[in-house]
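> can't give you the sequence, but here's the structure:
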């Protein structure tokens, strides 16, 4: 009877709907214990998930969480958490660890994948299955092989030691139906904070249309787009250092606009117009390229989308806040359009439109509702445009004639506006036009696609751009040492210690010693002995790492004590301890111990480790180097035979055997 109640409670938990905006905040759905490990926290979280029986296999288990995006109209997404047993998977190693410099980490026994698929991605993957069986998209989601679905909105993977990688983020422009890239990264960031991860890496290849976001955002704000969430430079590709990256960003940000005008005046006159236009629109002076791009990106965030559609009155009447008939909505919308038409296509403030319409419609609630619904909507032969004035921050409306008679929306000074707002409104721009202007600056200034030869300061622009584009590997450090306070006195006193192991491969303990795994927090009762400490360390590290399944703890380094002695009194709470021990040589082969492989890297750019860029191995000495450094373009096919420069030099020095 008791068991039945527990099962029912778990079923109710799994069917809950969680809010996307608060998921993994404290108490949503669980309060994580301070100082708990990632494995403990993720286990607590998965108790609230819906276990997906159909996705069980020899190497994975899966849970799902339904996350509410909007309540009205209702919309939600499914977050899947897949637990992967690494020993039964292929490949064992994680290439992302090698790219970011974590190749010295031991292979963990488990990996957790956090997947946010789009409905369209599932439909594409299961189109035939859905047509034959008539299954809904939700059922198709749950019966798909998640790891094989193309078009994921988010994919993050976390090793059981708390180190993870954000592998992809795809917002609206990449196919997301309702979630923006910012919303997806914010969700991932809350998950990482709530589960107390250590470090998370990513390869920044995000693009905004045809532009590399790390370049355009770096020049505008001095940091990559992911820097908004605390991701920082960790290592650059092709030997780029932090100093090289910062100097490149600063050089482009400080490029004076007064230099650009004469340089592009004859070859690209449209650039001069773009610069002067936005300088006139700004309420403050725009002196450098960084100032200009930052103003344009900020302005783009305040402009409404340019797409428009016919006013759908029937859909509007279905909204819970609507209490008016279709006929009354149509009448109010026509009154508002007539009031705007009498303004001769000028931009008019919301208050002025409302007051003009009140002469014909006395129901102010109806007017407010329709004004809220209007915005890039077609009413009759007109598009009702709506935007916030960048200078006055006042919501304004105007009409655009789409009947075939081209009406100009030049926008003079709105009533009551100051001279500065008049200057801004006369130079109004649309989001589409602003995107075109941004791309022009990106293409001709940053990417240097112009016929004029690069001289003076402009000769350094391609070098700086290349350095920024070669900087893709970013890391965020989430780890904070837990507050290790001893609870002295009483029956609940405990000792908290940060422990790691120093294994030696071979039963005799004479094998080759390797890098230490990250420290793990262990909590022991006040009466624990040194022997109990060793057993706890063995249990923790055997469960976590594939190469330590046979680890036997021998000695606490720098602590002279017998197994029967109490930890309390010998070791202070909060101490960092190294426990040496042995691992059976035959238990796990060397190829299954560490994330990094034994590939030798020695490139002419100075790189000695893999960095995620394309590489090729010498067919004589086996040393790997970048294909780009070897003179091979990234878009070209693989080399059938490659000899590195050193081997070519050695071959040239060989004596000739010809007579």
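Yep, that arrived. All figures in this text were calculated on a predicted structure; none of them were measured in a lab.
> alpha carbons only for contacts and neighbour counts from here, please
Fine.
> tell me the contacts of residue 473?
By CA atoms under 8 Å, 6 or more residues apart in numbering, the contact set of residue 473 is 100, 201-204, 233-237.
> For residue 228, see how far away it is.
15 Å (CA to CA, to the nearest Å).
> and the next element down the chain from the host helix or strand of residue 279?
Remark: residue 279 resides in helix 269-281, with elements defined by DSSP states H and E. Of the helices and strands lying after helix 269-281 in sequence (DSSP H and E), the nearest is helix 289-302.
> any idea of the angle that following helix forms with helix 269-281?
Put simply, helix 289-302 runs at 70 degrees to helix 269-281, going by axes from the mean of the first three to the mean of the last three CA atoms, to 10 degrees.
> Name the next helix or strand downstream of helix 289-302, please.
Reading on from helix 289-302 to the C-terminus, the next helix or strand found by DSSP H and E is strand 309-310.
> Could you pull out the buried residues of the helix or strand that that following strand is followed by?
Per DSSP H and E, strand 309-310 leads on to helix 313-317 as the next helix or strand towards the C-terminus. Residues 313, 316 are the ones in helix 313-317 that count as buried (16 or more other CA atoms under 10 Å).
> that older thread, other residues contacting the helix holding residue 279?
With CA under 8 Å, 6+ apart, helix 269-281 has contacts from 257, 260-261, 264-265, 285-286, 292, 296, 423-424, 427, 437, 440-441.
> Filter the residues you listed down to the buried ones.
Burial of those was assessed by neighbour count (16+ other CA under 10 Å); the buried members are 257, 260-261, 264, 286, 292, 296, 423-424, 437, 440-441.
> In helices only, show me those.
Among the buried ones among the contacts of helix 269-281, the subset assigned to helices under DSSP state H consists of 257, 260-261, 264, 292, 296, 423-424, 437, 440-441.
> how about those in a markdown table, adding distance to residue 350?
Supplementary listing: these in a markdown table, determined by distance: CA to CA, whole Å:
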| residue | distance to residue 350 |
| --- | --- |
| 257 | 36 |
| 260 | 39 |
| 261 | 38 |
| 264 | 41 |
| 292 | 30 |
| 296 | 25 |
| 423 | 20 |
| 424 | 18 |
| 437 | 29 |
| 440 | 34 |
| 441 | 34 |
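> can you tell me which of those lies nearest to residue 113?
Comparing those against residue 113 with CA to CA places residue 296 closest, at 37.1 Å.
> still on that earlier bit, for residue 21, state which of the contacts of helix 269-281 is nearest.
Distances from those to residue 21 were compared by CA to CA; the smallest belongs to residue 296, at 28.1 Å.
> returning to what we had before: ok, the ones in helices among the buried ones among the contacts of helix 269-281 vs residue 387, which is closest?
In terms of CA to CA, no member of these lies closer to residue 387 than residue 424, at 12.6 Å.
> got another, please set it beside the one above:
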């Protein structure tokens, strides 16, 4: 399709990435997403065209390509340019019309929308090359800095972001998500889902952030629990976070103190080191990981030669101890070091044990953590250092200040990340943690929760934060209808649509507006016929909406929609015709995105993990599978037979 565009700009004004869109601009977009997106493209994103002949470069039907240039300010006061492309595609012209993300999130009963809008920021500098331009907007490219998808009904998915960890040179993940969030607010989307499978420091970040902060990383922008895999509920997810994050450190010492395993003794050594090293009191698992992440953050700033933040005041306040108590402990410490050779190191724990009769453990910790650079009677200096082999803090006498400066008690960034990964594998990863730890099931639940959703609240009229227009009526319209095909009688569930009517509109105008809204959004509703208003079937069409319903009201209309003609039956629902059954032992009744296998006898799908099946064996070679329910000879296990 070659289409001419007249009176359209070929070049859009460059926007500031860190502030676009502004609140002033967002306030002008007061309609639903289906109308806001068209206004947005018209105002900010001219169609990518050939300036010589003025035609759209895209040749595929149902495809439109636009771009918005942005300017990114760097810390060194330099600037770089990036482009965001908007691809408008029609599922009716696609070989894969159904949205896999909608099926996993739980929106499989939504009818297939007429249009999908892809928002893509490629991971490289803008180019004028036509071949490069086509490659940089491929949806399947995993290197995009941003890839968001929004259906014309306002529901969408944050498909991918790649910040510094993902190869971005100039934009962090936080900056990209903040931009995406502002854009979604401007367009007044309804809900956005994200599949959080990100890794940071080599670990699953959704688990690490949940333990340290109490919510996933995307929760910083309002994303909350959406749908758990293996039938994990929101309450179970919250309970798992609370139990693991509140697990006391004393539990691990009592569990592994008598064990001779080198790996288990290493776990206790690493925990002891950070407990002794930190000025904060480490009581729980959350405290432990917060301290390690804080040290990693400071080590990064130190390595990049940035000014370090002032350390937080220690919770072991000196106000809790008398000056006499502190002087007694400090004097004892100095006597011990005067008896120690200069070449000998003393472990933190050994020194603490030697002092346990002089004062309480809190006073001893307070004094030991302030022992750095203490000058003894003979002029030597006490230095503290990190022993990489024993994962512990040690003290040593230095001859003078010059030797003291050569010793750095802070572990390196490499060692900190190594310890973080080791602690994660030992305490939070159910696949590698010790089976005797009683939180394995809870750690599994946290990892099984990958889908998070942000509800922008724009599907209901009273959530739209705009001044009431005296000449406009805003009505939230629901649709009750059924789609009858040759073999199936399906009842899709389209979300409500916001109708903006004139204040003199009648019931007839409302029905017509509802018909246009649902037909313009969904492919399968092309033949929709609106019949009546629920609970108001006999209301006259000439009655004014303002007098009968008022403003900001909610109404439900009924309708019928034959889909036998034109091949529209395949667009009835995002989940397809739903002629397959999911019934797993974990309680799942729908597709949750996890690996499943169908029984060759009853055709019911179940999770491979719930059946204790090896995924490599299943997907690498053809097999015949019979579930325990259908196997009459052995109801306790599944039967796999090679084909």
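Thanks, I have it. In this text, all values refer to a predicted model and were calculated from it rather than measured experimentally.
> follow-up on the earlier one: can you tell me which of the buried ones among the contacts of helix 269-281 of the first structure is nearest residue 600 of the first structure?
Taking CA to CA as the measure, residue 441 is the one of those closest to residue 600 of the first structure, at 41.3 Å.
> Nearest residue to that closest one in space, ignoring adjacent ones along the chain?
Counting by CA to CA, 6 or more residues apart in numbering, residue 441 of the first structure lies nearest to residue 271, which is 7.1 Å off, once chain neighbours are set aside.
> can you tell me which residue in the second structure aligns to that neighbour?
Here residue 271 of the first structure is matched to residue 267 in the second structure, going by TM-score structural alignment.
> distance of its match from residue 592 of the second structure?
Where residue 592 of the second structure is concerned, residue 267 of the second structure sits at a distance of 35 Å (CA to CA).
> Could you do residue 78 of the second structure as well?
Residue 78 of the second structure is 45 Å from residue 592 of the second structure, where distance means CA to CA.
> cool, residue 237 of the second structure as well?
Counting by CA to CA, the separation of residue 237 of the second structure from residue 592 of the second structure is 16 Å.
> do residue 598 of the second structure as well
Here the distance between residue 598 of the second structure and residue 592 of the second structure works out to 15 Å (CA to CA).
> what helix or strand does the nearest residue to residue 98 of the first structure once chain neighbours are set aside sit in?
If the residues on either side of it in the chain are set aside, residue 98 of the first structure comes closest to residue 596, at 5.2 Å by CA to CA, 6+ apart. With secondary structure defined by DSSP H and E, residue 596 of the first structure is part of neither a helix nor a strand.
> my guess is residue 596 of the first structure contacts residue 95, does it?
Yes - contact criterion CA atoms under 8 Å: residue 596 of the first structure and residue 95 qualify, at 7.5 Å.
> In terms of neighbours, single out the busier of those two.
In this view residue 596 of the first structure and residue 95 are compared by other CA atoms under 10 Å, and residue 596 has more residues nearby, 24 against 17.
> That one maps to what in the second structure?
Aligning on TM-score structural alignment places residue 596 of the first structure opposite residue 575 in the second structure.
> Would you confirm that its match contacts residue 108?
Yes - the pair residue 575 of the second structure / residue 108 is scored as a contact, 4.3 Å apart, by CA under 8 Å.
> and for these two, which residues touch both?
residue 102.
> quick one on the thing from earlier: closest to residue 48 of the first structure among the ones in helices among the buried ones among the contacts of helix 269-281 of the first structure?
The nearest member of those to residue 48 of the first structure, counting by CA to CA, is residue 296 at 43.8 Å.
> tally of neighbours for residue 100 of the first structure?
Burial measure for residue 100 of the first structure: 23 neighbouring residues, criterion other CA under 10 Å.
> right, I mislabeled it, should have said residue 555 of the first structure
Here the neighbour count serves as a burial measure; for residue 555 of the first structure (other CA under 10 Å) it reads 20.
> same thing with residue 607 of the second structure?
Residues within reach of residue 607 of the second structure, counting by other CA under 10 Å, total 23.
> what's the answer for residue 237 of the second structure, then?
Residue 237 of the second structure - counted by other CA under 10 Å - has 21 other residues nearby.
> So what touches the one helix or strand it maps to?
Under the criterion DSSP H and E, the helix or strand holding residue 237 of the second structure is helix 234-245. Applying CA under 8 Å, 6+ apart, the contact partners of helix 234-245 of the second structure are 210-212, 214, 225-228, 284-286, 439, 442-443, 445-446, 449.
> how about a cut-off of 7 Å?
The list of residues contacting helix 234-245 of the second structure from outside it, by CA atoms under 7 Å, 6 or more residues apart in numbering, reads 210-211, 214, 225, 284-286, 439, 442-443, 445-446.
> Quick check: closest non-adjacent residue to residue 475 of the first structure.
Closest residue to residue 475 of the first structure apart from its sequence neighbours, by CA to CA, 6+ apart: residue 201 at 4.3 Å.
> ok, the residue mapped onto that neighbour from the second structure - contacts?
For residue 201 of the first structure, the aligned position in the second structure is occupied by residue 193, per TM-score structural alignment. Residues touching residue 193 of the second structure, when contacts are defined by CA under 7 Å, 6+ apart, comprise 156-158, 451-454.
> Let's see that with 10 Å instead.
With contacts taken as CA atoms under 10 Å, 6 or more residues apart in numbering, residue 193 of the second structure has the following neighbours: 101-102, 105, 148-149, 155-159, 223-227, 451-455.
> Over to residue 178 of the first structure?
By CA under 10 Å, 6+ apart, residue 178 of the first structure lies in contact with 69-70, 75-77, 118, 171-172.
> Tell me the buried residues within the residues you listed.
Neighbour-count burial (16+ other CA under 10 Å) is assigned, among the contacts of residue 178 of the first structure, to 69, 76-77, 118, 171.
> Just these: which are in strands?
Residues from those lying in strands, with DSSP state E as the criterion: 69, 76-77.
> tell me which of the residues you listed is nearest to residue 583 of the first structure?
After measuring those against residue 583 of the first structure - CA to CA - the closest member comes out as residue 77, at 44.9 Å.
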